[in-house]
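Peer 1: sequence first, then the predicted structure:
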Amino acid sequence: MNTFKVQFFSPDNRISFDEVVSLSVNGLEGELVILAYHSPYLIYLLPGIITAQMSNQTKEKVVIDNGILEVANNNCSIITNQIQVFDHLTHDEESLKDKRVGIYLSYLDVKSL
């Protein structure tokens, strides 16, 4: 099974996963799934939950603020202001979705000017 490495960076935290099969993210262009050996890519990420499907069939979820994702050389780096491992007790998926939609709508307003 082909895997790749994912690293999350923020000013006060770093999270790394070594054997990721797929990574699901939300960017300005919509939802995106990154697989091993993805072509080089750079995208602006919206706040929300990033899901990493691991080679051992588990899923790891990380909550981010908006940020930048870069894919190069079978590695994925995500730079953001804030990262936290997802916890159902402290994170509300619906409020994260609302925040993401608000930022996207603001982006569309600016783009249409």
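Peer 2: That came through fine.

Peer 1: CA only for contacts and neighbour counts going forward, please
Peer 2: Fine.

Peer 1: what about the longest strand in the chain?
Peer 2: strand 13-27 (DSSP state E).

Peer 1: which other helices and strands contact that one?
Peer 2: strand 4-10, strand 30-35, strand 41-45, strand 48-54 (3 or more C-alpha pairs under 8 Å, 6 or more residues apart in numbering; DSSP states H and E).

Peer 1: which one of these lies nearest to residue 67?
Peer 2: Residue 67 sits nearest to strand 41-45 of all the helices and strands packed on strand 13-27, at 5.0 Å, using C-alpha to C-alpha.

Peer 1: put this next to the first one:
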Amino acid sequence: MSTFLLEIVTPEHVVFSEQVESLTVRGLEGELGILPGHIPFVTPLQVAPIVVKAGGKTKNIAVHGGFVEVQGDKAIVLAESAELPEEIDVERAIAARERAERRLSATKQDVIDRRRAELALQRATTRINVSSRSKE
């Protein structure tokens, strides 16, 4: 089966670098499936899990914003942060989700505080989903 190189990079380090068969990401316009030979493009990413298929196995990776660039036989995800399932502290993510939900239910808050709480909720939910999918 044909493959391409996928690199997931954060400002701190390279999270993932392997040959893969396919990649599914959630861009601003919706989900995008990337296979070998895909046309070149760059698009911003939402806070959402990405799905990687390699060696007949599927892996979910938590990605918290950034961009994906596809060029030739390579795809690069430049993420604000990214976590493999085994790196996720589920208890911490559940506590973060609960804090964000409490902040969102508060009656008085400005637009910036509300947006921060929404993003914190998205990040926590993404972490929980990626961790739970890796245990299936």
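Peer 2: Perfect, I can see it now. Here the structure is a predicted model, which means the values were calculated and not measured.

Peer 1: thought residue 47 was touching residue 28 of the first structure, still the case?
Peer 2: No - under the criterion of C-alpha atoms under 8 Å, residue 28 of the first structure makes no contact with residue 47, lying 10.3 Å away.

Peer 1: which of the two has more residues huddled nearby?
Peer 2: Using other C-alpha atoms under 10 Å, the more surrounded residue of residue 28 of the first structure and residue 47 is residue 47, with 22 against 17.

Peer 1: on that earlier part again, and the helices and strands packed on strand 13-27 of the first structure, which is most packed in?
Peer 2: Each of those was scored by mean neighbour count; the highest is strand 48-54, a mean of 21, by mean count of other C-alpha atoms under 10 Å.

Peer 1: and it, what does it pack against?
Peer 2: Strand 48-54 of the first structure packs on strand 13-27, strand 59-64, helix 93-111, going by 3+ C-alpha pairs under 8 Å, 6+ apart.

Peer 1: can you redo those as CSV with mean neighbour count?
Peer 2: Converted to CSV, those look like this (neighbours: other C-alpha atoms under 10 Å):
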stretch, mean neighbour count
strand 13-27, 17
strand 59-64, 18
helix 93-111, 13
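
Peer 1: a markdown table please, covering these and showing distance to residue 39 of the first structure.
Peer 2: Shown next, in a markdown table, are these (distance: least, C-alpha to C-alpha, whole Å):
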| stretch | distance to residue 39 of the first structure |
| --- | --- |
| strand 13-27 | 14 |
| strand 59-64 | 23 |
| helix 93-111 | 25 |
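
Peer 1: what about those, which gets the closest to residue 73 of the first structure?
Peer 2: So among those, strand 13-27 is nearest, using C-alpha to C-alpha, at 13.7 Å.

Peer 1: give me the mean deviation of the closest one from the second structure.
Peer 2: Here strand 13-27 of the first structure, set against the second structure after superposition, deviates by a mean of 1.4 Å using mean C-alpha distance after the TM-score superposition for the first structure.
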